[in-house]
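Student: only geometry, no sequence info:
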């Protein structure tokens, strides 16, 4: 196959998986009402932080009795504060099938040194056998593998009744997929995934069962930025807008803009529809291609946000691992140099390949415009790397 250089470029050639592209129509002007030069603990600051919590809870249809709060250090900080607070109270099963879920497994094993820990693993592109999970234990799972393009297929994967707490890292699933709140206990996410928000802030949602477990107390000392409880129990102020540390009010304003946009276009159903459309325009192109395939072989577990692709051209598969990585860098640089697409390489720990962010802030028309550039770039890369 010989491809000439395409003439049409994406209007917004931004396909990074975090921070993700801003919502359509965004400009710095939307930040003009940011509460800058003021304390986040002033009434106005608290009001804006509380508004992020309220709008997030409403948009995601989180049950009324759940607590939602803003916490430090993005989704990573949100997950870690829960692992450090609850890890070791009872036995833990953790699903490990891509980079970040692998990090949670490693931290539970090597940093927290849990004695009663089971790591259920699967290679990139696959899920562990969910039938092997013991739901009487605490369970740590990533709903959507940002670096593998694999997601939990449905809510029935988790029993409605379970003795342990289910801790769900949902950072690239929130605002794009249905989360079964009646089957989860702790859910974390960040503003920079799905809504295109700025970095450094995470969010955590706690069911009443999770609050009860947290109030039992951690089995180890916790640093200040991990503390959701004190001697009196849950620190309720955190869930009313009193953050643990100083937040960026510029980032808060940006998050509010994204949440308002999501509400205006139709809420979670509209966000999901946009993400699913983005996957739907990639699927037929992959099916027609002789050089690329989804990293996830099972359509039921295929992510609509982190669309991860593997290169299956024989000449590419014949390369060493180091050469494959170099070939992907060469290919994605060709596209970036043309201004046709940025940040398209797979995550550094994942198999060498491509990743297209397909969350709701991405326009399907931009992905459609990108795909011919991928066909063109792989031909140029073949000429450079095949013997």
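Tutor: Cool, got the structure. Given the structure is predicted, the values throughout are model-derived calculations rather than measurements. Residues are numbered from 1 along each chain as shown.
Student: CA atoms for contacts and neighbours, from now on please.
Tutor: OK.
Student: Now residue 9: closest residue in space, sequence neighbours ignored.
Tutor: residue 340 (5.2 Å; C-alpha to C-alpha, 6 or more residues apart in numbering).
Student: cool, residue 211 as well?
Tutor: Leaving aside its chain neighbours, residue 211 sits nearest to residue 234 (7.0 Å; criterion: C-alpha to C-alpha, 6+ apart).
Student: Pull the contacting residues for that neighbour.
Tutor: Contact partners of residue 234, counting by C-alpha atoms under 8 Å, 6 or more residues apart in numbering, are 211, 214-215, 228.
Student: Of those residues - the most surrounded one?
Tutor: residue 228 (23 neighbours; other C-alpha atoms under 10 Å).
Student: doesn't residue 235 make contact with that residue?
Tutor: Yes - if you go by C-alpha atoms under 8 Å, residue 228 and residue 235 touch, sitting 5.7 Å apart.
Student: try this one next to it:
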């Protein structure tokens, strides 16, 4: 029978992701709106966003956080174009974004000493191949595959190369060992449900040392430049952004950070996300027509949870449209380059009761679509 109880919030998109529970636009501080981002209040709000990010993530001493243009993509491109080329590179990819970084390295930067280790959707590559003398590129969580790394033990503590990690759907949702990471990037619109267009760049002291001692062979556009006269442009990491940010988006991000703080910090957010994944895991166990795209539970993402169905593409599209038409679930189709199926966001901003309410509708829509 057709269910009657709908999720209070039907937004299960994997990016931009749903706002935090209780979000209200009118609650944002708007004192900085209409002011220069270089004014005292503008710089103060930007610096607060940086400082709160560092505090809540409990970053190691000496790590720097900057706000950069172009979302997570811009932050990753900035890191790769500014840092790579001094050493050989090992690229690990198992979904579309990781594969995109491999393409940039081999076909745009034309790095000759680049090795790529690619796994199919649902699996991980062989991290034992990582050479600690090489720079290493990888995603912490494959947003389009629903597969995450289960640990960072494969990264050497005695490495001489840099580790550059796209962590956009992992930061604030997964337990990241920051001592294993030299460069991390993420965007506000993922785990925290913030607004788009702004990226976050986290640098270790070793990454800063590389920036100040190495000049790439290729020219860098202005929005990628992190150094001037051989020194780090430190203002980027204190609120003096490269280009003009949206102060409204900054205030929205600060609201999301305050919410993380109010629920008990990153560990509480991780617990919420894992509890949401458990709801889906129990559903998968009870229904033989749906399964995780991830090949084993240890590597199953607790944010961008991807599913494969016993259904053809047309039936899956019908299921997705039925749920959208009913106002039950929006934007839950698999990523365009991923295998056909569903992708349901389970980060901390998703309320567990909404996932529970969604499940009977999933069953109903599947029955309707495959009848």
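Tutor: Everything's here; your move. In this text the structure is predicted, and so the values were computed from the model without any measurement.
Student: what's the TM-score for these two chains?
Tutor: After superposition, the two chains reach a TM-score (TM-score structural alignment, normalised by the length of structure 2) of 0.98; 370 aligned residues with a C-alpha RMSD of 1.0 Å.
Student: What is the neighbour count of the residue nearest to residue 9 of structure 1?
Tutor: Residue 340 of structure 1: 25 neighbours (other C-alpha under 10 Å).
Student: Would you quantify the distance from it to residue 15 of structure 1?
Tutor: 10 Å (C-alpha to C-alpha, to the nearest Å).
Student: Show me what the residue nearest to residue 211 of structure 1 aligns to in structure 2.
Tutor: In structure 2, the residue equivalent to residue 234 of structure 1 is residue 232, according to TM-score structural alignment.
Student: Residue 70 of structure 1: which of the contacts of residue 234 of structure 1 is nearest?
Tutor: residue 228 (10.9 Å; C-alpha to C-alpha).
Student: List the contacts of the closest one.
Tutor: So residue 228 of structure 1 contacts 214, 234-235, 238 (C-alpha under 8 Å, 6+ apart).
Student: now for the residues you listed, which pair is the farthest apart?
Tutor: Across those (C-alpha to C-alpha), the longest gap, 14.0 Å, separates 214 and 238.
Student: Let me know how buried the residue opposite residue 304 of structure 2 in structure 1 once aligned is, in neighbour terms.
Tutor: For residue 304 of structure 2, the aligned position in structure 1 is residue 306, judged by TM-score structural alignment. Per other C-alpha under 10 Å, the neighbour tally for residue 306 of structure 1 reads 29.
Student: right, and residue 306 of structure 1 touches residue 354 too?
Tutor: No - assessed by C-alpha under 8 Å, residue 306 of structure 1 is found out of contact with residue 354, at 10.1 Å.
Student: Tell me how far residue 135 of structure 1 lies from residue 160 of structure 1.
Tutor: Going from residue 135 of structure 1 to residue 160 of structure 1 by C-alpha to C-alpha gives 10 Å.
Student: more crowded one of the two?
Tutor: Comparing residue 135 of structure 1 with residue 160 by other C-alpha under 10 Å, the one with more neighbours is residue 135, at 18 against 12.
Student: Can you tell me the closest non-neighbouring residue to the residue nearest the centre of structure 1?
Tutor: In structure 1, the centroid-proximal residue (C-alpha atoms, centre = their mean) is residue 172; its distance is 2.3 Å. Spatially, and ignoring its direct neighbours in sequence, residue 172 of structure 1 is nearest to residue 193 (5.5 Å; C-alpha to C-alpha, 6+ apart).
Student: now the one you found, what's its secondary structure?
Tutor: Under DSSP: H, G, I helix; E, B strand; the rest coil, residue 193 of structure 1 falls in the coil class.
Student: any idea what it aligns with in structure 2?
Tutor: With TM-score structural alignment as the criterion, residue 193 of structure 1 lines up with residue 190 in structure 2.
Student: Could you double-check that that match sits in contact with residue 168?
Tutor: Yes - contact criterion C-alpha under 8 Å: residue 190 of structure 2 and residue 168 qualify, at 6.5 Å.
Student: Looking at those two, which one has more neighbours?
Tutor: Between residue 190 of structure 2 and residue 168, counted using other C-alpha under 10 Å, the more crowded position is residue 190 (29 against 26).
Student: What distance do you get for the more buried one to residue 238 of structure 2?
Tutor: 23 Å.
Student: Okay, the aligned partner of residue 22 of structure 2 in structure 1 and residue 195 of structure 1: tell me how far apart.
Tutor: Matched by TM-score structural alignment, residue 22 of structure 2 corresponds to residue 25 in structure 1. To residue 195 of structure 1, residue 25 of structure 1 is 13 Å away according to C-alpha to C-alpha.
Student: Which one of those two is surrounded by more residues?
Tutor: Shown here are residue 25 of structure 1 and residue 195; by other C-alpha under 10 Å, residue 195 has more neighbours (30 against 8).
Student: I'd assumed residue 19 was in contact with the more buried one.
Tutor: No - between residue 195 of structure 1 and residue 19 there is no contact under C-alpha under 8 Å: 9.1 Å.
Student: residue contacts, the closest residue in space to residue 155 of structure 2 that isn't next to it in sequence?
Tutor: Spatially, and ignoring its direct neighbours in sequence, residue 155 of structure 2 is nearest to residue 180 (6.3 Å; C-alpha to C-alpha, 6+ apart). Residue 180 of structure 2 sits next to 152, 155-157, 163 when contact means C-alpha under 8 Å, 6+ apart.
Student: quick one: which of those is nearest residue 109 of structure 2?
Tutor: Nearest to residue 109 of structure 2, judged by C-alpha to C-alpha, of the contacts of residue 180 of structure 2 is residue 163 at 17.7 Å.
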